[in-house]
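**Student:** need coordinates for the below:
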Amino acid sequence: MRDTYLDSGKAVLIFLVVLGHFLERMVGWKDPIAHTLLGTIYFIHMPAFILVSGILFKDKNWLKNIFFFVSLYLPFQFLFPAFDAIWSGQFKFNWNIFERPYWILWYLQGMVLWTLLAHFLIKIKFPVIISLILALCIGLSPWNNYQYSIGRIFTFFPFFMIGVVYGKSILQKIQQFKFAAVFGGLIILGIVSYVYFSQINPFWLYGSLNYTQLKVSSWQGIGIRMGLLLTSSLGIFALFALVKLLNPRFIQLGQNTLPVYLLHGFVVILIARYWKLDFNIFIEIGICLVLSMLTCWILQQQFFDQLLRKLSLWLMKPIAWLGIK
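**Tutor:** From the prediction side, this is the model:
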């Protein structure tokens, strides 16, 4: 039986992902109000989404799941640049096409590595602590953390491992906590206030650069990243505390997050290319909200989920013949 509470949380998260991308492409970070909304979303949505991915991790299917994510990553790594080139008119083949996963595809690359690492880490002591050390130390690396998404993958890795090891019990305790929604609301208010007054550099929230690239010392970088990870953890608690108040009508969206995640990028690219917003900031945010709702409603349909699963068969069928489970 599916967990409707978890599905409701996934529905909120995928909506925030889509909304964040519409806002980023069509409004940007420059306006203080947009910056505050985007910053609050980015503090929470991917850390929480990755924690949920950890909760859904099944070690017995680890190798099959890796091939599944690879089977989607490879074609989309060609499809997205090709689609972008069609509408931009700039046709130029990049021989280093796999050096930087295209935009949202870093999550698929992350799922491959997180699944692989989790398979081994759960067999030893202190897997969460090890993942946290990796998250803090990746910023010390001398190479560009944007390459191959290594910065993002390791920065957000602790949330995946927390999901694997403690995720289900955390969600259970949140549901049982009587005043969870009250504390959740206060935490969201605190995060909004912090983002508004600090106007934090978005690259800290992306997790894609090392400390040198972010122009801080090693110890400053470790301290800031630790604080950001803690803030995101509180944000995750707040989100799932408030999810308890939702009507379960959004469950279908939570059940079909993968097609929404992968396919909404095409919609955002196309609309953002041809529609430049030049209104009051609140009208622009309202437009992005409407576009996000429509995009989620359309892409949650079973047709798109089935389409992705058929696309993945090019690799899944051969590994099935090899007896990989």
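
**Student:** every contact and neighbour count from this point should use C-alpha atoms.
**Tutor:** OK.

**Student:** got a list of what Thr115 touches?
**Tutor:** By C-alpha atoms under 8 Å, 6 or more residues apart in numbering, the contact list for Thr115 reads Phe57, Trp62, Asn65, Ile66.

**Student:** what's the burial count for the third one?
**Tutor:** Burial measure for Asn65: 20 neighbouring residues, criterion other C-alpha atoms under 10 Å.

**Student:** now swap in Leu230 and tell me
**Tutor:** A count of neighbours around Leu230, defined by other C-alpha under 10 Å, yields 12.

**Student:** which helix or strand contains it?
**Tutor:** helix 218-243 (DSSP states H and E).

**Student:** so what does that helix touch, helix or strand wise?
**Tutor:** Counting contacts by 3 or more C-alpha pairs under 8 Å, 6 or more residues apart in numbering; DSSP states H and E, helix 218-243 is packed against helix 4-26, helix 32-55, helix 127-137, helix 157-176, helix 180-198.

**Student:** before we move on, the earlier item: top of the contacts of Thr115 by neighbour count?
**Tutor:** Those, ranked by neighbours (other C-alpha under 10 Å): first place Phe57, 22 neighbours.

**Student:** and this one, please, so the two structures can be compared:
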Amino acid sequence: MSDMTRSTGRHAMPLPPQRPSPAAGRRDRAGARNPVAPGPTGTSADGPPVKRRDAFFDNAKYLAIVLVAMGHAWEPLRGDSRAAAALYLTVYTFHMPAFIVISGYFSRSFDASPGRVRRLVTGIAVPYVIFEVAYTFFKRWAGDDPTYPISLLDPWYLTWFLIALFVWRLTTPLWKIVRWPLPIALAVAVLASVSPDIGDDLDLQRVLQFLPFFVLGLVLKPEHFQLVRRKEARILALPVFAAALLFAYWAAPRMNAAWFYRRDSAQELAAPGWTGGVMTLAMFGCSLVLVACFFAWVPGRKLWFTALGAGTLYGYLLHGFLAKGSRFWGWYEADWLHTPLGEITVTLIAGAVITFLCTPPVRRMFRFAMEPTMEWAFKHDATALAGGAGTTGAEATRTAGSHRRGGRSA
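**Tutor:** Model prediction:
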């Protein structure tokens, strides 16, 4: 019975609050039935509620960034290994969409207030400038291209995600007020895929073609994540992933992998214009299915790598120097790397490196570039508002940050 029905009498004594059942406690510890959305989980020593990180999202971000690093490690092996090519296509179908969905989900509270805009600048715009310049000098030095220009309008390699996230977050208030946000975002993506004149400025093709995944994250609710984390979903995910790998194995020598990068229009890929719309919708559907399967197998409890989920942006940006350096310096020229044993070795090394780059010591070392405070750059009223808003939005603007409500994620 509820407390209301047990205390309806005039002289009824108030009853103590109900305690959760042992079964509920077990479910909570296992993480299988915990609500996905972060929320108050207790009270601090001074009284105000505090928020707890949800292990599910930290686990998802860590596992996704490991797949990103492995995908980059497999790229030079695709020409000699059809299996590596199949794994590459499968992973590229869902790893960045999964990051973007999480980013959208934790951007729902973005309201363009001064504090949140300030965090967007320090958490996204400033790191974009820093790493765009750093990558440029790295390419000049390691890539033996001394004339390669610095261009903040033409993101190089991994920095496209930062500028895309900056644009997506700025448009969040718009997607929150339109009646059909996801269909409109899909229409925008389709139009971009058939528009070869968009150009390379700010990598707008990627910004627009990946937009539906961000908008999808904005419209998702905690119960949607609970749905894909059920036992039935985990069981179903296995044959779906197996079918995806088999299809990728068949498609690897027949399909242009550039479709998965979403950085070109159909015409730029030497395909008829109408195929852009078809491929955009088809790949969105495939990505959505595999993202759901990926989330189904993400653990909901705290594990040894859970804390690393807060540092995935560090791993994402820093591993780019090694990923590109491996090509510049000819690391893949060794014949043994193109054998099954070499491919396995490369995969394990990629996982170990990206794990190290997400650790707290690395984050402390590079925090000046990733999370600058820049108090000197803002008016005092904006600074005060940012401080008053607490940390709820401080990490939502990153691929790898926290998943507090409105927090940085990717």
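
**Student:** what's the TM between chain one and chain two?
**Tutor:** The TM-score (TM-score structural alignment, normalised by the length of structure 1) is 0.91; 322 aligned residues with a C-alpha RMSD of 2.2 Å.

**Student:** re the thing from before, closest one to Thr295 of structure 1 among the helices and strands packed on helix 218-243 of structure 1?
**Tutor:** Nearest of those to Thr295 of structure 1, taken as C-alpha to C-alpha: helix 4-26 at 8.0 Å.

**Student:** between helix 218-243 and the closest one, find me the angle.
**Tutor:** Here helix 4-26 of structure 1 runs at an angle of 120 degrees relative to helix 218-243 (axes from the mean of the first three to the mean of the last three C-alpha atoms, to 10 degrees).

**Student:** counting contacts, what elements does helix 4-26 of structure 1 pack onto?
**Tutor:** Using 3+ C-alpha pairs under 8 Å, 6+ apart: helix 4-26 of structure 1 touches helix 32-55, helix 218-243, helix 251-255, helix 257-274, helix 281-299.

**Student:** what about whatever residue of structure 2 lines up with Gly227 of structure 1, neighbour count?
**Tutor:** Aligned by TM-score structural alignment, Gly227 of structure 1 pairs with Ala282 of structure 2. Around Ala282 of structure 2 there are 12 other residues, counting by other C-alpha under 10 Å.

**Student:** about what we covered before: want to throw the helices and strands packed on helix 4-26 of structure 1 into JSON lines with distance to Val128 of structure 1?
**Tutor:** Below are those laid out as JSON lines (distance: least, C-alpha to C-alpha, whole Å):
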{"stretch": "helix 32-55", "distance to Val128 of structure 1": "12"}
{"stretch": "helix 218-243", "distance to Val128 of structure 1": "13"}
{"stretch": "helix 251-255", "distance to Val128 of structure 1": "26"}
{"stretch": "helix 257-274", "distance to Val128 of structure 1": "26"}
{"stretch": "helix 281-299", "distance to Val128 of structure 1": "33"}
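
**Student:** Pro239 of structure 2: how many residues sit nearby?
**Tutor:** Based on other C-alpha under 10 Å, the number of other residues close to Pro239 of structure 2 is 12.

**Student:** what's the counterpart of it in structure 1?
**Tutor:** Mapped onto structure 1 by TM-score structural alignment, Pro239 of structure 2 lines up with Leu186.

**Student:** using the three-state scheme, assign Ile130 of structure 2.
**Tutor:** Look at Ile130 of structure 2: counting by DSSP: H, G, I helix; E, B strand; the rest coil, its state is helix.

**Student:** still on that earlier bit, let me know the closest of the contacts of Thr115 of structure 1 to Lys310 of structure 1.
**Tutor:** Asn65 (15.1 Å).

**Student:** and the closest one, how far from Gly190 of structure 1?
**Tutor:** Computed as C-alpha to C-alpha, to the nearest Å, the Asn65 of structure 1 to Gly190 of structure 1 distance reads 37 Å.

**Student:** how far apart are the helix holding Leu230 of structure 1 and its match in structure 2?
**Tutor:** After superposition onto structure 2, the mean distance of helix 218-243 of structure 1 to its aligned counterpart is 1.0 Å, using mean C-alpha distance after the TM-score superposition for structure 1.

**Student:** tell me what angle that helix forms with helix 32-55.
**Tutor:** Helix 218-243 of structure 1 and helix 32-55 are oriented at 80 degrees to each other (the same axes, to 10 degrees).

**Student:** what distance do you get for the match of Gly227 of structure 1 to Ile163 of structure 2?
**Tutor:** Distance of Ala282 of structure 2 to Ile163 of structure 2, given as C-alpha to C-alpha: 25 Å.

**Student:** got it, and Pro299 of structure 2?
**Tutor:** Counting by C-alpha to C-alpha, the gap from Pro299 of structure 2 to Ile163 of structure 2 is 30 Å.
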